[in-house]
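Trainee: Fold the following, please.
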Amino acid sequence: MNIIQISDTDLPGRRFNGYDLKLFLNQQGHQVYQFVMNKVSNDPNTIQLLTDRGLIIRTMLIDFEKRLCMNGLTYPYGEIMKGRQEFQKADIIHYHLIHNYFLSLLDLPLLTKLKPSVWTIHDPWAFTGHCVYPMDCEGWKTGCIPCPRLQDHFPMRYDKAGQMWKIKRQVYNEMDIDIIVSSKFMEDYVRNSPLTSHFKNIHRIPFGIRTEDFRRATRDNARKRWRIPDHHFVIAFRSEQNKYKGVKYILEMLKKLSSTKPITLITVGSEPLPSGLRKRFNVIELGWQNDLNTLYDFYAACDVFLMPSIAESFGLMAIEAMASARPVIVFEGTALPDVTFAPDCGIAVPYKNSDALRVAVERLINNPEECRYRGELGRKLAEQHYKFEDYVRRHIELYQEIFNRKRIR
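Mentor: Below is the predicted model:
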């Protein structure tokens, strides 16, 4: 089949934005391209739609939309894409992250009529008039009037969220498209939103990872790499400024954490931890990581992985930790309890509750057998539900089903 994956970029987020999917499908004999705004790789099958001259125009359009307090209406790249030979030859167009100053919503009805199309909805932006994550706001169900958090991404100086919500409703009503979501959490959004509940073809395909790769690293070798004493209890997490990742609650928890064992903290991510933590804990900060072997060792070195996100539509790092046979602690109220099979495998604690997070961590510190049991169960579940090969197979089957269905028309 001739397939095009469409996203804002290629290598950043490659595991979920269609890049890795493209590589695997091409290896299996399909002809797959990826259209992006910002190309990072040297892959000849990744095509950047943005030229140097176009960058100036795009910058002007971003500024123009910010002044209008609107988002995703003025960009010309749908028209540019439509004229490409690769698009014209395609059997299937697969849209991924398209709202980062990329495609105009107004182009989607025509684009989806021209070619059989599928859209992986990665976050709730598709259902709101403004924000990426509504959190506890229910306005997305009734029209986003008024918007209580105008400074959330994408920020608005004036409240145009209601207008954007209506525009999305009109656009979606004119679209002929299949929808993919990765979790029950996101499927519930699609089915309950007045904007998308009319879509008939909704498919849940969890993201996949190469689970066997996470068996490569061993605890002993990983700890030797960073000189972590064997008797330390090691807590791993991602440290980012992004408020949705919940680092705030980990830091609150660490202030109160009580343990008879020495603790090592190991992090990936761009946000340094407060220097005061080094007085109580052994701290290892790996920074932002693209090196897979370092990530394998990161998980292998730890006893528990914390992912207390306050907004999460799937959680790839959670399933990576599971594949590494490490228990995962998450907050309720996101996709993560379902993704980690809590309470049987993952541990889900009350939302935004750092005390409950502390209790769960202390329980695992004091119960190494529970740590091992949950970790081993996590690996089994990851191999049953989150294998990359299954992720690819389900996409191929869906592409063929959509192509046949649309061709019959």
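Trainee: For the rest of this, base every contact and every neighbour count on C-alpha atoms.
Mentor: Fine.
Trainee: what's around residue 201, how many residues?
Mentor: Burial measure for residue 201: 12 neighbouring residues, criterion other C-alpha atoms under 10 Å.
Trainee: Another sequence for comparison is provided below:
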Amino acid sequence: MNILFYSPMKPLDHPNPSGDQTTAIGLVSFLKACGHRVETASRARARWLYWKPWLFPGIIADIRRIERGCFCHKPDLFLTHHSYYKAPDVIGPEVCRRLGIPYVVFQGIFSTKQRRNPKTWPGYVLNRKALRFTDHVFTNRLIDFENLKRLVPVSRLSYVRPGINPEEFRFSQVQRAQWRERLGIAPDMPIVVSAAMMRPGVKADGIAWMIETSKRLLAGGQRHVLLVAGAGPEEDRLKALASGNRSIVFLGKIPRNCLFSVYSTGDVFAFPGIRESLGMVYLEAQSCGLPVVAFDNGGIAEVVCRNETGFLTPPFDTGAFDAALIRLLNDARLRRQMGVAAMHSVRSDYDAAKNFRTVESVLLGLSGG
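Mentor: Sure thing, here's the model as predicted:
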């Protein structure tokens, strides 16, 4: 297949990583590995574009350029990753209408509550129009699947489990020993790992929650070290929050292809995931054998098996969160048991290459391949 690809939220090579971007990169890489040609249709960012009229000329120019056929091969279909009210796809539907090719969205999101907010109403309308035009919509969240059924016929909908490449996130005893030696942490000291981009909002709030949790546990005599991986605008504020506490260690930004070494260093992965849509970090950590402690909200329960590969607690319940973390820190046997279950779970159900086969099959059917 010859596929035109577009990511309205941000291009694949955007410098600020996110779970959505990771999924998009994984999808494109999978399709290319299967022998399909995938060309970027546009690099235009559509985030809040309806309040940014200066973006319209560039988007119109991209649509005209694509219509003129400025690509190496004639496209068989148009594939958009993640269209929703903040970044609706206004390019794909128009291109497909003009070229007469199928239009597909991966990770489409439909939220009717956005129609009641004047700020988001234009995005709601544009996104609804795009999703109605689709020949097929894929989603990796069950709640989105249910919401999309109100707009798109079930025959044009598919749920695809989220996934990662487990081979990129394997436990390494060598890395564990090296990191602990480098940081001066004893081999028997329990380590809690947390990771997130330290940008304003729920990500930084999640790290702040972990810092406060760690300080509370340490004050109660619970020995452990908290390793925090990530960087961003809120880094200085978060470091100040942990100031003077040598058991809270900031590692800075860790490239994704090196994160396995940090996960391997730890014994538990803990991050609340405030209103987390899914959280790829939970899959990455579990793939390296770490049990999880997180809030029972958003889509986290779709990637963490409750009481089998991790503990999910009521949001903002400090007592329940602390108790779950303490239980794992004090029970090495339970950690190993849940960690092994976590590794098996990821390889069995959350291997992106296996799950993307459904996507390829549908795309081949739409393109006549």
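Trainee: So after superposing, what's the score?
Mentor: In this superposition the chains share a TM-score of 0.81, using TM-score structural alignment, normalised by the length of the second structure; 349 aligned residues with a C-alpha RMSD of 3.3 Å.
Trainee: in the stretch 151-300 of the second structure, which spans are strands?
Mentor: Taking DSSP state E, counting those that start in this stretch to define them, one finds strands in the stretch 151-300 of the second structure at 157-159, 191-195, 225-229, 248-252, 268-270, 292-295.
Trainee: so which of the ones you listed gets nearest residue 334 of the second structure?
Mentor: Among the strands of the stretch 151-300 of the second structure, the nearest to residue 334 of the second structure by C-alpha to C-alpha is strand 268-270 (10.9 Å).
Trainee: Could you take the strands of the stretch 151-300 of the second structure and lay them out as a markdown table, with extra columns for mean neighbour count?
Mentor: Shown next, in a markdown table, are these (neighbours: other C-alpha atoms under 10 Å):
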| stretch | mean neighbour count |
| --- | --- |
| strand 157-159 | 19 |
| strand 191-195 | 26 |
| strand 225-229 | 22 |
| strand 248-252 | 17 |
| strand 268-270 | 27 |
| strand 292-295 | 28 |
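Trainee: Just send those strands back as a markdown table, with distance to residue 76 of the second structure too.
Mentor: Formatted as a markdown table, the entries for those read as follows, by distance: least, C-alpha to C-alpha, whole Å:
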| stretch | distance to residue 76 of the second structure |
| --- | --- |
| strand 157-159 | 20 |
| strand 191-195 | 39 |
| strand 225-229 | 41 |
| strand 248-252 | 43 |
| strand 268-270 | 43 |
| strand 292-295 | 42 |
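Trainee: how close does residue 223 of the second structure sit to residue 298 of the second structure?
Mentor: Taken as C-alpha to C-alpha, to the nearest Å, the spacing of residue 223 of the second structure relative to residue 298 of the second structure amounts to 30 Å.
Trainee: and what of residue 261 of the second structure?
Mentor: Using C-alpha to C-alpha, which is the criterion applied here, residue 261 of the second structure is 27 Å from residue 298 of the second structure.
Trainee: Looking only at neighbour counts, state which of the two leads.
Mentor: Here residue 261 of the second structure and residue 298 are set side by side on neighbour count (other C-alpha under 10 Å), and the busier one is residue 261, at 23 against 16.
Trainee: Next one: that one from residue 285 of the second structure, what distance?
Mentor: Applying C-alpha to C-alpha, one obtains 10 Å for the distance of residue 261 of the second structure from residue 285 of the second structure.
Trainee: likewise residue 250 of the second structure?
Mentor: Following C-alpha to C-alpha, the distance that separates residue 250 of the second structure from residue 285 of the second structure is 17 Å.
Trainee: and if you look at residue 237 of the second structure?
Mentor: In this structure, residue 237 of the second structure lies at 25 Å from residue 285 of the second structure, with C-alpha to C-alpha as the measure.
Trainee: can you pull the contacts of the counterpart of residue 227 of the second structure in the first structure?
Mentor: Taking TM-score structural alignment as the alignment basis, one finds that residue 227 of the second structure is matched in the first structure by residue 266. With contacts defined as C-alpha atoms under 8 Å, 6 or more residues apart in numbering, the neighbours of residue 266 of the first structure are 234-237, 283-286, 298, 302.
Trainee: contacting residues around the alignment partner in the first structure of residue 291 of the second structure?
Mentor: The equivalent of residue 291 of the second structure in the first structure is residue 327 (alignment by TM-score structural alignment). Contact criterion C-alpha under 8 Å, 6+ apart gives 303-305, 321, 345-347, 371-372, 374-375, 378 as the residues in contact with residue 327 of the first structure.
Trainee: do the same with residue 233 of the first structure
Mentor: Residue 233 of the first structure is in contact with 261-264, 302-303, 365, counting by C-alpha under 8 Å, 6+ apart.
Trainee: switch the cut-off to 6 Å
Mentor: Counting by C-alpha atoms under 6 Å, 6 or more residues apart in numbering, residue 233 of the first structure touches residue 263.
Trainee: And it, how far from residue 375 of the first structure?
Mentor: Residue 233 of the first structure sits 15 Å away from residue 375 of the first structure, going by C-alpha to C-alpha.
Trainee: the more surrounded of residue 237 and residue 285 of the second structure?
Mentor: residue 285 (32 against 13).
Trainee: Spatially, which residue comes closest to the more buried one, not counting chain neighbours?
Mentor: Nearest-residue entry for residue 285 of the second structure: residue 263, 5.8 Å, with adjacent residues in sequence omitted and distances by C-alpha to C-alpha, 6 or more residues apart in numbering.
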